[in-house]
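# give the three-dimensional model of this entry:
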Amino acid sequence: MKKIILVAGATGNLGKRISKALIEKGADVRAIVRNSTDSDKIKALEKIGVTVLQIDMSDSDAIATSCEGITCVVCAVAGLENVILDLQKNILEGAIKAGVPRFIPSDFCTDYNNLIAGENRNFDLRRDFKTYIDGTSIQTTSIFNGCFADILMYNTPILNVKEKSIGYWGDNADWELDFTTMDDTAAFTAEAALDDTAPRNLQIASFQVSPNMIYDHIKQISGKDYKIHQMSSLEDFASHIKRQREENPAGKNELYANFQQSQYMYSMFTTQHTELANNRYNNLSWTSSLDYIKIFVK
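As a prediction, the model looks like this:
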C-alpha cells in the first residue's frame, strides 16, 4: 500500500523537488496550497502527479481534513515569524487533529542546536518552533542540510567568480563548510518522509569543502589562481553584523536582510555537521564539491 505524504510549501523551489522525489519513490503526494495560489504553479505540481488541495491555510480544521490518511507531513515553507511559527503551528495542529504520526518541519538549514540563541534570527524562529513541536506527541524529524550549494554560483564573499576571489572569516582557510544541493536535499527528505524509523535530527551534506579546497578545485578546473583572503576575524564579523542590524531596523521584516545574510555566513564558519547521515539510505548518490563547481566555473 502506498504511503501518502502531504507537502506544505510544494510550490516553492525545494518543495516541488521534494514532491517530485517522493513520487519517483512511489509515494502518493498531496500538497496543500493557499486559495490564492497562482494556477500555473498548481498545474506544474499536477503535471508531475501531485494532488493539489486549495484551502484556507489559517483554518486548522481544513488542514486536518486534508491530512486524513496521511503518514507524514513535510513542511518546506519559507518565511519569517508568520510562516515559520504561525503557519507551521496551524499545519501542525491540523496534522495532530487528523492523527498524522510524523512531521518534518522547515528546518532546512545548518544544525542550529549547538549555536547560541540570538546569533541568527531565522535559526531562532526555527528553534522556537522546535520547542513548540517537541511539546507535542507527534514524531518529528528535522533535516539539517547546512547551506544550499546554489549560493556558490552567486558571487558571495565565499566564492566570487566575477572577481576571482575566495574569502573566509576567522583564521582557518581549511575550515570545511557544509553544502547540500537542492536535489540531494529533496532526495534525502523523500527517503526520510517514507522512513517511519527516522530519528529526531538528521545532518547531511552533499560535500564539505574549505576555502583552500575551493581554490584547488578552481585551479584544477580552469587553471586560474583565485585570490584567497581572510575577510576579518570572527569577532570583528560578529560586531559588523550587530551594526548592520542596528542600522537597518526595517530589516526585521525582510526574509533575507543584509544582516541575515551575514548571520548565515557567520554560522557557516562557527559550526559544522559532524554526524552526517548520508549513508542512512543506500540508494542515494551525493554531488561532490568538484563536480558542483564545474557546473559554473569554466
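
# going forward, measure contacts between C-alpha atoms and count neighbours the same way
Fine.

# for Y168, see how far away the residue lying closest to Y154 once chain neighbours are set aside is.
Ranked by C-alpha to C-alpha, 6 or more residues apart in numbering and with sequence neighbours excluded, the top spatial neighbour of Y154 is N160, at 7.4 Å. The gap separating N160 from Y168 is 12 Å, by C-alpha to C-alpha, to the nearest Å.

# and the two? which has more neighbours close in?
Y168 (26 against 17; other C-alpha atoms under 10 Å).

# here is the second sequence; please produce its structure so I can put it next to the first one:
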Amino acid sequence: MLVLIAGITGNLGTRLAKAATSRGLQVRGLGRDRTKLDEKRTGIIESFVTSQTYYDIPALETAVKGVDAVICAYSPTAILDLEGHLLLFRAAERAGVTIFLASSWGHPLDKISFGEYEHYDTHIAFKQQVAMTSSVKPVFMNVGIFADLLYGPFGPGGWDTTGLNPIIEYWGQGNKRKIHWSELNDVAEWTIDILQSKDVQAGKGGIYQMQSGASTLEEFAATWTKVTGEEVHLVHRGSLEDLESLVYTAPR
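Alright, predicted model coming up:
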C-alpha cells in the first residue's frame, strides 16, 4: 500500500511516516523542503515531491499519482486548512484516490457550530464542501488537544509561564471541566490503524474519536508542579458571560 503524507516534514507528518513505514507501508512525502526530511526518524520513503506553494498543482498531481491513500498533515493555518486542503483533496479525487484522511485532528466538528470557534471554521467549511460536491468520503479524526500544546498559550487556560510562577486563567467552572488531549505518537499510530481498517479501505470514510487522556486544569497544574516543582496559580477571571463580552469587544 502506497500512502501519500502531505506535510511529512512536520511534527505529526514525521510521526505518521514512522508509524506507516514501521508497518511495512510504502510512504511518499509532499512538502516544500526535502532537506528537512530525516529518514532516520520517518523510515525510508518511496519518494518525496517538492511543492513550491500550496497551489502548486503540478506538484499535487505528481504526488497523488498512483497512491492508494492520502493523509493531509499540513500545518494548521487558515489557508492550508481550507484552500490547501481542498486543492489536495481535488487532486486526489481526480487521480481516483478513494481514501483521504482529512486534516481534522482536534475537537469533533459535528459538535461545533460555524462561527462558534474561528479556528474550526475552515475545517467545517472543508467538510461541508466535500460532502456536497464529492462521492469520496474522507476520514475525520477527533483527538482533542495535542499534548505538546497543553502547557502553552494555546493550551487550556492559556498558560502564562513568563512570570515567577505559571498562571492559568479560566472563566465559569472551567477549572472543573475535563480537557481531552492526545500525545502525537499515539495520534500517528491511531491514524495508521484507522487507515488499515476494513471500512476505510472500502472507501466508507467516517468519523473516529479517541484520546490519550482527559484532565482538568487543576490536574494539569498538579502535574506541572510535580514535574517542575513550580506552584501554578489558577486565576478565576469571571463568568462565561464575562468571557463572551470580552470576546465580542476584543480588537480584531
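
# related to what we said a few turns ago, overlap of the contact sets of N160 and Y168 of structure 1?
Counting by C-alpha atoms under 8 Å, 6 or more residues apart in numbering, no residue touches both N160 of structure 1 and Y168.

# in structure 2, what stretch matches stretch 144-153 of structure 1?
Counting by TM-score structural alignment, stretch 144-153 of structure 1 falls onto residues 142-151 of structure 2.

# ok, back up a step: check contacts around the residue nearest to Y154 of structure 1.
Per C-alpha under 8 Å, 6+ apart, neighbours of N160 of structure 1: L152, Y154, I166.

# residue in structure 2 matching L6 of structure 1?
Using TM-score structural alignment, L6 of structure 1 pairs with L4 in structure 2.

# roughly how far out does the particular helix or strand that has that match in it sit from the chain middle?
Under the criterion of DSSP states H and E, L4 of structure 2 resides in strand 2-6. Chain-centre distance of strand 2-6 of structure 2: 16 Å, with C-alpha atoms, centre = their mean, to the nearest Å.

# check the mean deviation of it from structure 1.
Compared with structure 1 after fitting, strand 2-6 of structure 2 has a mean deviation of 0.8 Å; criterion: mean C-alpha distance after the TM-score superposition for structure 1.

# so what does that strand touch, helix or strand wise?
Strand 2-6 of structure 2 makes packing contacts with helix 11-21, strand 26-31, strand 69-72 when contacts are defined by 3 or more C-alpha pairs under 8 Å, 6 or more residues apart in numbering; DSSP states H and E.

# separation between L6 of structure 1 and I91 of structure 1?
Distance of L6 of structure 1 to I91 of structure 1, given as C-alpha to C-alpha: 10 Å.

# likewise for I133 of structure 1?
From I133 of structure 1 to I91 of structure 1 the distance is 11 Å (C-alpha to C-alpha).

# higher neighbour count, these two?
Using other C-alpha under 10 Å as the criterion, I133 of structure 1 and I91 rank with I91 on top: 27 against 19.

# residue contacts, whichever residue in structure 2 pairs up with the more buried one?
Using TM-score structural alignment, the equivalent of I91 of structure 1 in structure 2 is L88. Residues counted as contacts of L88 of structure 2 (C-alpha under 8 Å, 6+ apart) are L60.
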